[in-house]
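Peer 1: mind folding the following:
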Amino acid sequence: MGCSITGSIPSSIRNLLRMQVLELNDNALTGSMWNNGIEDLTKLEILSLNGNELNGSIPSDVRSLTKLKAFDASRNELTGTIPSHIALLTKLEYLVLSDLGLRGTIPEELVNLSLLQTLKLNNNILSGTIPSLIGDQLASSILGTIRLKELDFSFNKLKGVIPSKMMNFSVLQTLNLKENILSGTI
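Peer 2: Predicted coordinates for the structure are as follows:
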């Protein structure tokens, strides 16, 4: 449960250069998630802003947060696409961009996230095919690392065949692909 914080994220946040964890979940924050100084907090390891009313898109400035291990922007009013620059955050273990208005395809550059344990992109308007994301290259990098435990692409507009290689991941605990236009066997 949040603290009932309202208003926008103040630009003075950029002065907290040693901050490693920023969690402002379940409040009533409004305005842009970016252009307020968060992109200057290069020591951040955890950025969790879920359950607010933040708007705009995820900009390319996200690439400056190279120490991020966890990024959760779910349950906001974000739009646009998932920027390929997220793949430059190679320390990410937890990426949750659920319950937003994100469109477009899932960037194939996510193959660079070899430490990823949780990838949740559910409840968006994402399209394209899973094989364009989880082809042989992704299967051998992300999923082949035996780290990915949770994968949720449910409630999107993904189509195509479910990659058979997904069934070779022994540590995968949760796989949710429902409410897409997918075929194949598991």
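Peer 1: only C-alpha atoms from now on, for both contacts and neighbour counts.
Peer 2: OK.
Peer 1: what's the longest helix in the protein?
Peer 2: Once the chain is assigned using DSSP state H, the helix that runs over the most residues is helix 136-141.
Peer 1: before we go on, could you also do this sequence so I can check it against the first one:
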Amino acid sequence: MGKFIWLCQIRSLLFVLFFLSVVDCCLSLSSSSLNPTPSCLPEDTSALLQFKNTMSIDDSAFYSYCYPKTNSWNESTNCCSWEGVTCEKATGQVISLDLSCSKVVGSLAPNTTLFRLRGLKRLDLSLNNFSASPISSGFNQLASLTHLNLSGSYLSGSVPSDISLLSKLISLDLSRNEILELDSHSFDMLTRNLSKIENLLLGWVYMSDVVPTSFMNLTSLKCLSLEFCGLQGDFPSEIFQLGNLEYVELSWNSLTGFLPKSNWSSRLKFFDLSSNYFKGSIPSSLGNLTKITYLGFSSNKLEGQIPDIFGNINKLTTLDFSGCNFS
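Peer 2: Next up is the predicted model:
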């Protein structure tokens, strides 16, 4: 009888072990099926390889830390595994392309094959050399773009109004293209159509024709960077009160205006108005900005007394009032 019970226990134990192994196998299969390596679409592979072949690599003309990401691109491998390329898992469509700092040299013509990547949501071509070519109208074919970074890529001419057709843009960075211009018409269209824009970086883009009140349409802003843009005229202080605003860089322009007395964005972390013509006094409400790390007011026409409020801002690392008219 005891032997029979012992055999039953052994059989039960073996059954449990078998059951657990089956469950583990099923879970492994389920996990692999839920996270398969996507296969790149043939048309996306072709578009990327053609782009690579129309561009050249210049090892001497860039920062030492840059390197050519396109060297890993090979037609015999899945493009979803290429450096800088991200694919949508379900379809294999290319949705993100990061070629920043890749030593790419060439021209962004309207027929550039990158514009065939209709599923792109993120495109970063920053810190390359596009040979003073203009920003192509072909970008408007990338209607799904949410993030576009063309900073420091040696682009020239006028920013086309077609950029405003990218209505899903959340982040637009055209900064550090010193021979690029943005006129008032194109900027008005941009602010009217890009209602979702959160990050707008246009530093060093010449835009002296732009009327500062145009910025009032950008109510979703988190980051506004406009240093060295040739801006002039009254800048609306209401911008500084936008609820999501975290970063403001307006230095080295010819802007005038006053600082708001209250209702500053409580999320502000960086605020620089250096080298402008802002007037009036420093409001005590700045003391409520508990997240601020940088405050730059140097070389403005601010006057009066500096309120004793900044000692309580624990995160503040830089405070610059030099070159103003404080008593």
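Peer 1: that older thread, which positions in the longest helix of the first structure come out as buried?
Peer 2: By 16 or more other Cα atoms under 10 Å, the buried positions in helix 136-141 of the first structure come out as 138-139, 141.
Peer 1: what lines up against E150 of the first structure once you look at the second structure?
Peer 2: Under the alignment by TM-score structural alignment, E150 of the first structure pairs with Y247 in the second structure.
Peer 1: does that match touch L273 like I think?
Peer 2: No - at 11.4 Å, Y247 of the second structure does not count as touching L273 under the criterion of Cα atoms under 8 Å.
Peer 1: and the nearest residue to I142 of the first structure once chain neighbours are set aside, which of the three is it?
Peer 2: Here the nearest residue to I142 of the first structure in space, its sequence neighbours aside, is S114; by Cα to Cα, 6 or more residues apart in numbering that works out to 4.6 Å. Following DSSP: H, G, I helix; E, B strand; the rest coil, S114 of the first structure is assigned to coil.
Peer 1: map S114 of the first structure onto the second structure.
Peer 2: Aligned counterpart of S114 of the first structure in the second structure: T219 (TM-score structural alignment).
Peer 1: quick one: that match from N193 of the second structure, how far?
Peer 2: Separation of T219 of the second structure from N193 of the second structure (Cα to Cα, to the nearest Å) stands at 12 Å.
Peer 1: can I assume L120 of the second structure is in contact with S144?
Peer 2: Yes - between L120 of the second structure and S144 a contact is recorded at 6.1 Å, counting by Cα under 8 Å.
Peer 1: buried residues in stretch 114-129 of the first structure, which are they?
Peer 2: Judged by neighbour count using 16+ other Cα under 10 Å, the buried positions of stretch 114-129 of the first structure are 114-127, 129.
Peer 1: and the strands in the stretch 51-200 of the second structure?
Peer 2: Secondary structure of the stretch 51-200 of the second structure (DSSP state E, counting those that start in this stretch): strands located at 56-57, 85-87, 94-98, 104-105, 122-124, 147-149, 156-158, 171-173, 179-181, 199-201.
Peer 1: which of these sits most buried?
Peer 2: Counting by mean count of other Cα atoms under 10 Å, strand 104-105 has the highest mean neighbour count of the strands of the stretch 51-200 of the second structure, with a mean of 23.
Peer 1: residue range for that one in the first structure?
Peer 2: Taking TM-score structural alignment, strand 104-105 of the second structure hits residues 5-6 over in the first structure.
Peer 1: point to the residue nearest the middle of the second structure.
Peer 2: In the second structure, the residue lying closest to the centroid (Cα atoms, centre = their mean) is S171, at 4.6 Å.
Peer 1: and that residue, how far from L148 of the second structure?
Peer 2: Counting by Cα to Cα - S171 of the second structure and L148 of the second structure are separated by 6 Å.
Peer 1: and W264 of the second structure, by the same measure?
Peer 2: 29 Å.
Peer 1: next: T191 of the second structure.
Peer 2: 16 Å.
Peer 1: show me where the stretch 101-250 of the second structure has its helices.
Peer 2: 184-193 (DSSP state H, counting those that start in this stretch).
Peer 1: quick one: contacts for H85 of the first structure?
Peer 2: 60, 62-63 (Cα atoms under 8 Å, 6 or more residues apart in numbering).
Peer 1: ok, and these in the second structure?
Peer 2: Counting by both residues aligned by TM-score structural alignment, their matches' Cα atoms under 8 Å, the members of the contacts of H85 of the first structure that carry over to the second structure are 60, 63.
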